[in-house]
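[1] need the 3D shape of this:
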Amino acid sequence: MNGASREALAAARERLDALTDSTSADATKLADELTAVTALLDREPGLRRVLTDPAQPGEAKAELVRRLIGAQVGTATVDLVSGMVRTRWSQPRDLVDALEELANVADLTAAQKSGALDDVEDELFRFGRIVSSNTELRAALTNRSAGAPAKVELLRRLLGGRAKPATERLVGRLVSAPRGRSLEAGLESLSRLAAERRDRMVAVVTSAVPLSDGQKQRLGAALTRLYGRRMHLNLDVDPEVVGGIRVQIGDEVINGSIADRLEDAARRMAS
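    Purely as a prediction, here's the structure:
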């Protein structure tokens, strides 16, 4: 997103945070209801065009939202979506993308409140690694001819009792409605959202051998100093990695032999 849509999403995220900060707000229920609204607008292009038409008064669009979903979802969801259609969007599709993101954020907020957010981050990363290394599993979860219930049931058999409920819900939502994304891209996006809940970045660290606790601590501290934000390390082992260690943060890749190189880089930047 860019321009007006980015600003509209940021405002919606702030409203969602305000709602979920309340102890009475059920973040999981919000996630379910926002998912339902996402599905409605995803299959109704005419409706999303009306709701994002800058020529229409904001209050008229908000009233349309209340008439359409007011009897199906809670007041908090109606108020949140009404606020979103009052704002300006660069293109109609951005509204649907934003609603989907808010649903995912609500589930991650519920995990954070229950103290499970770290586990959910790790499970999303591990599941992504499993998918990328298992072509049969990936094919089953991305098969366009298979219905969403069958994919969700497959996930239930894979993750049921082995992963946090939020992880199951997030991945289930992704495979049920990929909306044009690859499974890997969707999982990566979910990992980024999970990291943002603690205002930290994600570094995917691939090393030739497992890192010691000391190396992990030094690497995390060095990356935090380099990027100016707390860093969550997703660790993977690949004996064929060149140079002993590979660190990927977004689109940036750092290759090195040991964490000391990053320590040196941090010291040079600070001096």
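[2] rest of the way, CA atoms for contacts and neighbours
    Fine.
[3] can you show me the helices along the stretch 151-271 of the chain?
    If you assign secondary structure with DSSP state H, counting those that start in this stretch, the helices in the stretch 151-271 of the chain sit at 165-176, 183-196, 213-227, 259-270.
[4] buried residues in the first one?
    By neighbour count, with 16 or more other CA atoms under 10 Å as the criterion, the buried positions of helix 165-176 are 166-176.
[5] next, the second sequence, to be compared with the first:
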Amino acid sequence: MNGASRDALAAARESLTALTDNTSVDATQLADELAAVTGLLDREVRLRRVLADPSRSGESKAQLVGSVLGDQVGGPTVDLVSGMVRSRWSTSRDLVDAVEVLADSADLVAAERAGSLEETEDELFRFGRTVSSSPELRAALANPSASAEAKGQLLHTLLGGKARPATERLVTRLVSQPRGRSLEGGIESLSKLAAERRGRSVAIVTSAVPLSDQQKQRLGSVLASMYGRQMHLNLDVDPGVLGGITVRVGDEVINGSIADRLGEAERRMAG
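    Reported below is the predicted structural model:
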């Protein structure tokens, strides 16, 4: 998102945080209801255009949200979406995307309350790697002719009882409502959202051999110093990696041997 939409999303996320700081708010129910609103706005093009129309007053759009959603979802969801439509959005599609981000974030709040946010983040990364290494699984989950129910059953077979509830919910929603995203791309976005919730950025580390605890600690410390923020390391092993290791942070890719890259990073820090 750019411009007005980026600012509007930031304000919406602050509103979600303020709302979910109240533990009486059911974060899982909130996630379900926001996901339902995402689906509604996806289907009803005219409605989302009206709600994102900058020529209409924010109050009139908030009243429309209340009349459309009031009998369908709880008060917290109505309040959140009403606040969102009072903001200015660059496109109506950005508004829908933002509601979806809040739905995913609410599920991560539920994971945080359960003390399983870190595990959820790791499980999302691992599942993404499983999908990438299995063309058959990817094809089954991305098959447009398969029903959402059938895909959900497949995911429950794979994740039920093995992954945290938030992980299964997030992946199931992604698969049932991809909204034009690839499966791998969607899972990566969810992993980043979980990392942001924990106040960290994600570094995807692929090495030819497993890293020792000392190497992981050192790499995490150096990356945190380089980027000025804490880094969560998502670790993967690929014997075919040239130079021994690849580190990807956002769009930046660092290649080379562990010793060489750490040495260069430390020299940069010293300079």
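[6] work out the TM-score between the chains.
    The TM-score (TM-score structural alignment, normalised by the length of the first structure) is 0.98; 271 aligned residues with a CA RMSD of 1.0 Å.
[7] of the buried residues of helix 165-176 of the first structure, just say which sits nearest to residue 152 of the first structure.
    For the buried residues of helix 165-176 of the first structure, the closest approach to residue 152 of the first structure (CA to CA) belongs to residue 172, at 5.6 Å.
[8] which residues touch the residue nearest to the closest one when sequence neighbours are not counted?
    The spatially closest residue to residue 172 of the first structure, leaving aside those adjacent along the chain, is residue 152, at 5.6 Å (CA to CA, 6 or more residues apart in numbering). If you count contacts by CA atoms under 8 Å, 6 or more residues apart in numbering, residue 152 of the first structure has them with 172, 175-176.
[9] among the helices of the stretch 151-271 of the first structure, which comes closest to residue 54 of the first structure?
    For the helices of the stretch 151-271 of the first structure, the distance to residue 54 of the first structure is smallest for helix 183-196, at 29.0 Å, taking CA to CA.
[10] other residues contacting the closest one?
    By CA under 8 Å, 6+ apart, the residues outside helix 183-196 of the first structure that reach it are 104-105, 108, 117, 120-121, 124-125, 128, 131-132, 138, 142, 170-171, 174-175, 178, 201-202, 232.
[11] aligned partner of residue 73 of the second structure in the first structure?
    Structural alignment (TM-score structural alignment) places residue 73 of the second structure against residue 73 in the first structure.
[12] just confirm that match contacts residue 33, I think it does.
    Yes. With contact defined as CA atoms under 8 Å, residue 73 of the first structure and residue 33 form a contacting pair (6.1 Å).
[13] give me whichever of the helices of the stretch 151-271 of the first structure is most buried.
    Relative to the other members of the helices of the stretch 151-271 of the first structure, helix 165-176 carries the highest mean neighbour count by mean count of other CA atoms under 10 Å, namely a mean of 21.
[14] which residues of the second structure does it align to?
    In the comparison with the second structure, helix 165-176 of the first structure aligns to the range 165-176 (TM-score structural alignment).
[15] mean shift between the matching stretch and the first structure?
    If you overlay the two and look at stretch 165-176 of the second structure, the average distance to its match in the first structure is 0.2 Å (mean CA distance after the TM-score superposition for the first structure).
[16] tell me the SS of residue 73 of the second structure?
    Here residue 73 of the second structure is coil, with the state taken from DSSP: H, G, I helix; E, B strand; the rest coil.
[17] that one: how many residues sit nearby?
    18 (other CA atoms under 10 Å).
[18] likewise residue 114 of the first structure?
    In terms of burial, residue 114 of the first structure registers 9 neighbours under the definition other CA under 10 Å.
[19] mind telling me what it corresponds to in the second structure?
    So, by TM-score structural alignment, residue 114 of the first structure is matched to residue 114.
[20] hang on, the earlier thing: among the contacts of helix 183-196 of the first structure, the buried ones, what's the ChimeraX command?
    For selection in ChimeraX, the members of these meeting the burial criterion (16+ other CA under 10 Å) are listed in this command:
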select :104,105,108,117,120,121,124,125,128,131,138,142,170,171,174,175,201,202,232
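[21] pull the contacting residues for residue 256 of the first structure.
    Taking CA under 8 Å, 6+ apart as the test, what residue 256 of the first structure contacts is 243-246.
[22] across to the second structure, which of the residues you listed hold up?
    Counting by both residues aligned by TM-score structural alignment, their matches' CA atoms under 8 Å, these that remain in contact in the second structure are 243-246.
[23] circling back to that earlier point, the match of residue 73 of the second structure and residue 79 of the first structure, how far apart?
    Here residue 73 of the first structure is placed at a distance of 10 Å from residue 79 of the first structure (CA to CA, to the nearest Å).
[24] same check on residue 234 of the first structure?
    For residue 234 of the first structure, the distance to residue 79 of the first structure (CA to CA) stands at 37 Å.
[25] same question for residue 247 of the first structure.
    Distance from residue 247 of the first structure to residue 79 of the first structure, counting by CA to CA: 42 Å.
[26] more crowded one of those two?
    Each of residue 247 of the first structure and residue 79 had its neighbours counted (other CA under 10 Å), and the higher figure belongs to residue 247 (20 against 15).
[27] can I assume that one is in contact with residue 202?
    No. Look at residue 247 of the first structure against residue 202 with CA under 8 Å: they stay out of range, at 10.0 Å.
[28] now do the same for residue 231 of the second structure: its match in the first structure.
    Structural correspondence for residue 231 of the second structure with respect to the first structure (TM-score structural alignment): residue 231.
[29] who are the contact partners of its match?
    The contact partners of residue 231 of the first structure, by CA under 8 Å, 6+ apart, come to 200-203, 220, 223-224.
[30] preserved in the second structure, out of these?
    For the contacts of residue 231 of the first structure, the contacts that are reproduced in the second structure, applying both residues aligned by TM-score structural alignment, their matches' CA under 8 Å, are 200-203, 220, 223-224.
[31] average distance between the biggest helix by length in the first structure and the second structure?
    Residue-count comparison of every helix in the first structure, with assignments taken from DSSP state H, identifies helix 92-113 as the longest. After superposition onto the second structure, the mean distance of helix 92-113 of the first structure to its aligned counterpart is 0.6 Å, using mean CA distance after the TM-score superposition for the first structure.
[32] so that helix versus helix 183-196, what angle?
    Calculated by axes from the mean of the first three to the mean of the last three CA atoms, to 10 degrees, helix 92-113 of the first structure forms an angle of 60 degrees with helix 183-196.
[33] which parts of helix 92-113 of the first structure are buried?
    The neighbour-count check on helix 92-113 of the first structure (16+ other CA under 10 Å) flags 92-112 as buried.
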